[in-house]
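> no sequence for this one, just the structure:
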């Protein structure tokens, strides 16, 4: 399980970097509202991280869309959590959006790993490394 957590962390780090880059470009360069920009970044990262986690982290050979649907459900729950944290940070606490996004990366990845490990890719796991 430790190796999977490490791989999940690497994918999460790549996803986080991509998410921050998209957030910055959309919010600063295109003057998009930061909560919406963060949500769009989250959705784009969904596709990238699913592919990396399916084939590298969990080494799933499942065909079809079953695991993608589960992954999407977990990610949508994470997206709602992301939006809630960002809204609270930006609009209620009046913090800079990058501080809000920093809070998001402390909460969402942990909950997503647990659900993906025990639900999304559960049948595909053979042995833990």
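Looks like it came in fine. All values reported here derive from a predicted model rather than from experimental measurement.
> Please count neighbours and contacts with C-alpha atoms only from this point.
Will do.
> Nearest residue to residue 68 in space, please, no chain neighbours.
In this structure, residue 68 finds its nearest non-sequential neighbour in residue 50, 7.2 Å apart by C-alpha to C-alpha, 6 or more residues apart in numbering.
> what about the helices in this structure?
2-24, 34-52, 66-87, 97-115 (DSSP state H).
> nearest to residue 58, of those?
helix 2-24 (6.8 Å; C-alpha to C-alpha).
> and for that closest one, what are the contacting residues?
Helix 2-24 has contacts (C-alpha atoms under 8 Å, 6 or more residues apart in numbering) with 34, 37-38, 41-42, 45, 48-49, 52-53, 56-58, 101, 105, 109, 113, 128-129.
> and the comparison structure, right after this:
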């Protein structure tokens, strides 16, 4: 069963979506990291406050890119569907914020990892959660 799941992730029908989701995620993670640095180092905000603001900005950017490219076959079109999809992805990704912030906090405060590296790890950990729920609910 696990072998079948892994094979489908690499070459099955979900593989293309997963690869696109990862590309969009890597792009928006870069934007999120740059925003986080700007908010914390240039703006003087607490790293958790800066991360929360950066996450919300990249939630919207991720939705726009994923709707147009990753989930093109099932994309949300029309104003109502587009806004409903944006709301759904905000619920999915908003529910991932405690996961990401918890990992970020734990790595910074207890493992003494710098906040930017800790944030990158937190993005990776919460990424699978976001993919599963976005693909099933936002564009399902």
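Yep, it's here. These numbers were taken from a predicted model, which means no experiment stands behind them.
> rewinding a little: what do we get in structure 2 for the residue nearest to residue 68 of structure 1?
Structural alignment (TM-score structural alignment) places residue 50 of structure 1 against residue 63 in structure 2.
> What distance do you get for the residue nearest to residue 68 of structure 1 to residue 67 of structure 1?
Applying C-alpha to C-alpha, to the nearest Å, the value for residue 50 of structure 1 to residue 67 of structure 1 is 9 Å.
> same thing with residue 84 of structure 1?
Taken as C-alpha to C-alpha, the span from residue 84 of structure 1 to residue 67 of structure 1 is 26 Å.
> Quick check: the residue nearest to residue 68 of structure 1 touching residue 73?
No: using C-alpha atoms under 8 Å, residue 50 of structure 1 is not in contact with residue 73; the gap is 11.8 Å.
> give me the number of residues near residue 9 of structure 2?
16 (other C-alpha atoms under 10 Å).
> Equivalent analysis for residue 109 of structure 2, please.
What residue 109 of structure 2 shows, counting by other C-alpha under 10 Å, is a neighbour count of 12.
> ok, it to residue 4 of structure 2 distance?
39 Å.
> and the residue nearest to residue 68 of structure 1, how many residues sit next to it?
18.
> Please name the nearest non-neighbouring residue to the aligned residue in structure 1 for residue 121 of structure 2.
The alignment partner of residue 121 of structure 2 in structure 1, by TM-score structural alignment, is residue 103. Nearest residue to residue 103 of structure 1 in three dimensions, chain neighbours excluded: residue 85, at 7.2 Å (C-alpha to C-alpha, 6+ apart).
> Please pull up the equivalent of that neighbour in structure 2.
By TM-score structural alignment, residue 85 of structure 1 lines up with residue 103.
> Hmm, its match is touching residue 120, no?
No: using C-alpha under 8 Å, residue 103 of structure 2 is not in contact with residue 120; the gap is 10.0 Å.
> List the residues that contact residue 62 of structure 2.
24, 25, 28.
> In structure 1, which of the residues you listed still touch?
Shared with structure 1 under both residues aligned by TM-score structural alignment, their matches' C-alpha atoms under 8 Å, the contacts from the contacts of residue 62 of structure 2 are 24, 25, 28.
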